[in-house]
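[1] no letters, just coordinates:
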């Protein structure tokens, strides 16, 4: 039985886009999860963004991307995935600056050697423009990323959890390696003031990659 959204009015285009998203996810995860689980994750992911989105036409795409990440995490957490690569989760308060820059550097430098996700305890409505610009100076595009919350399955699937200022709001699960990176929050800062934070994030990410046995694959430009 197809579920409906009770809190958000959907246009015809949105309904069609969500139907396409459900089909895509079912095709990808059919051998791992049932239809009910896939739709539940898609629907809850949509609701997560619908409550704070400023541009609603992208909601189905964001919901599909977030649901895919969550299903991948659930598969790993429950031992249903054959992906044994180290997985790192970067957490900060708004998932708009520090954790997004860390994710950008990690993905760029690790390649296929490891997996990284990011999240926030109080997700913002968009990624910090100064962080986007600072990363672009390094040849890394994070403009298509989006702030999102952390979820239980994502934390459970992570081998290493890096926290950046979210304090008691950051989740603590037994058996995980936790590190707190003390970094200034770039929220409200201009590009010039964001650059030193970006450079420190890169330094720490490179050190983390060495710790988990992943060799940085690229240099970064300035």
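    Here it is on my side, so go on. For clarity, every value in this text was computed on a predicted model and none was experimentally measured.

[2] only C-alpha atoms for contact and neighbour calcs from this point on.
    Will do.

[3] helices along this structure, start to end?
    12-29, 35-50, 59-77, 98-110, 129-136, 152-157, 191-211 (DSSP state H).

[4] contacts for the shortest one?
    Helix 152-157 is contacted by residues 69, 70, 73, 74, 76, 77, 87, 89, 161, 171, 173 when judged by C-alpha atoms under 8 Å, 6 or more residues apart in numbering.

[5] any chance of the helices of the chain in JSON lines, plus distance to residue 121 and mean neighbour count?
    Shown next, in JSON lines, are the helices of the chain (distance: least, C-alpha to C-alpha, whole Å; neighbours: other C-alpha atoms under 10 Å):
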{"stretch": "helix 12-29", "distance to residue 121": "26", "mean neighbour count": "16"}
{"stretch": "helix 35-50", "distance to residue 121": "13", "mean neighbour count": "19"}
{"stretch": "helix 59-77", "distance to residue 121": "16", "mean neighbour count": "21"}
{"stretch": "helix 98-110", "distance to residue 121": "11", "mean neighbour count": "25"}
{"stretch": "helix 129-136", "distance to residue 121": "19", "mean neighbour count": "22"}
{"stretch": "helix 152-157", "distance to residue 121": "12", "mean neighbour count": "21"}
{"stretch": "helix 191-211", "distance to residue 121": "19", "mean neighbour count": "17"}
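
[6] let's bring in a second model and compare:
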């Protein structure tokens, strides 16, 4: 078990929102926070508009692949961020759960994905600040 906090981002297809969130968290705090992402019904590939939107900010998620959500991944994470997976996400005692309400970028073009990306970026920045804050 790692001594750094772990965050699991979950959305249905693990192709858009959760991949962008993981990309931002890796970019902002990879050395300080373990980053995982998964989906309850993973797609075959990451959403190309999400890849393009992240590339605009210099973050490459093109090498990522959607992964299936497992009970172990949830149980071994300190914080689980859900993004529209509803009741399909397993819940375990002792794990912190948060639901980020974000539009699903599936099938959307780059112009529709940018505002979703920007909301995710703001959420992730706040999460990094919270998880890396030093006690006073």
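    Cool, the structure landed. Predicted, not measured: the structure shown is a model, and the values here were computed from it.

[7] sorry, back to before: just put the helices of structure 1 in a markdown table and tack on distance to residue 119 of structure 1.
    Formatted as a markdown table, the helices of structure 1 follow (distance: least, C-alpha to C-alpha, whole Å):
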| stretch | distance to residue 119 of structure 1 |
| --- | --- |
| helix 12-29 | 21 |
| helix 35-50 | 13 |
| helix 59-77 | 11 |
| helix 98-110 | 7 |
| helix 129-136 | 15 |
| helix 152-157 | 9 |
| helix 191-211 | 16 |
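
[8] mind checking those helices for the one nearest to residue 167 of structure 1?
    Closest of the helices of structure 1 to residue 167 of structure 1 is helix 98-110, at 14.1 Å (criterion: C-alpha to C-alpha).

[9] mean per-residue distance, that closest one versus structure 2.
    Once fitted to structure 2, helix 98-110 of structure 1 is off its aligned match by 0.2 Å on average (mean C-alpha distance after the TM-score superposition for structure 1).

[10] how far off helix 129-136 does that helix point, in degrees?
    Helix 98-110 of structure 1 and helix 129-136 are oriented at 10 degrees to each other (axes from the mean of the first three to the mean of the last three C-alpha atoms, to 10 degrees).

[11] helices or strands up against helix 98-110 of structure 1?
    Judged by 3 or more C-alpha pairs under 8 Å, 6 or more residues apart in numbering; DSSP states H and E, helix 98-110 of structure 1 is in contact with strand 87-92, strand 115-120, helix 129-136, helix 191-211.

[12] for the helices of structure 1, which one sits closest to residue 185 of structure 1?
    In terms of C-alpha to C-alpha, the element of those nearest to residue 185 of structure 1 is helix 98-110, at 6.8 Å.

[13] which bit of structure 2 covers the closest one?
    Mapping helix 98-110 of structure 1 onto structure 2 (TM-score structural alignment) gives residues 17-29.

[14] ditto for stretch 46-62 of structure 1
    So stretch 46-62 of structure 1 sits over no part of structure 2, by TM-score structural alignment.

[15] what do you get for stretch 206-213 of structure 1?
    Going by TM-score structural alignment: stretch 206-213 of structure 1 matches residues 125-132.

[16] could you check how far the most centrally placed residue in structure 1 is from residue 16 of structure 1?
    Centroid-nearest residue in structure 1: residue 118, 3.5 Å away (criterion: C-alpha atoms, centre = their mean). From residue 118 of structure 1 over to residue 16 of structure 1 the distance is 28 Å, taken as C-alpha to C-alpha, to the nearest Å.

[17] find me the equivalent region of stretch 22-37 of structure 1 in structure 2.
    Across structure 2, nothing matches stretch 22-37 of structure 1 (TM-score structural alignment).

[18] that stretch: end-to-end distance?
    One end of stretch 22-37 of structure 1 to the other measures 11 Å (C-alpha to C-alpha).

[19] on that earlier part again, reformat the helices and strands packed on helix 98-110 of structure 1 as TSV; add distance to residue 157 of structure 1.
    Shown next, in TSV, are those (distance: least, C-alpha to C-alpha, whole Å):
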stretch	distance to residue 157 of structure 1
strand 87-92	7
strand 115-120	10
helix 129-136	27
helix 191-211	18
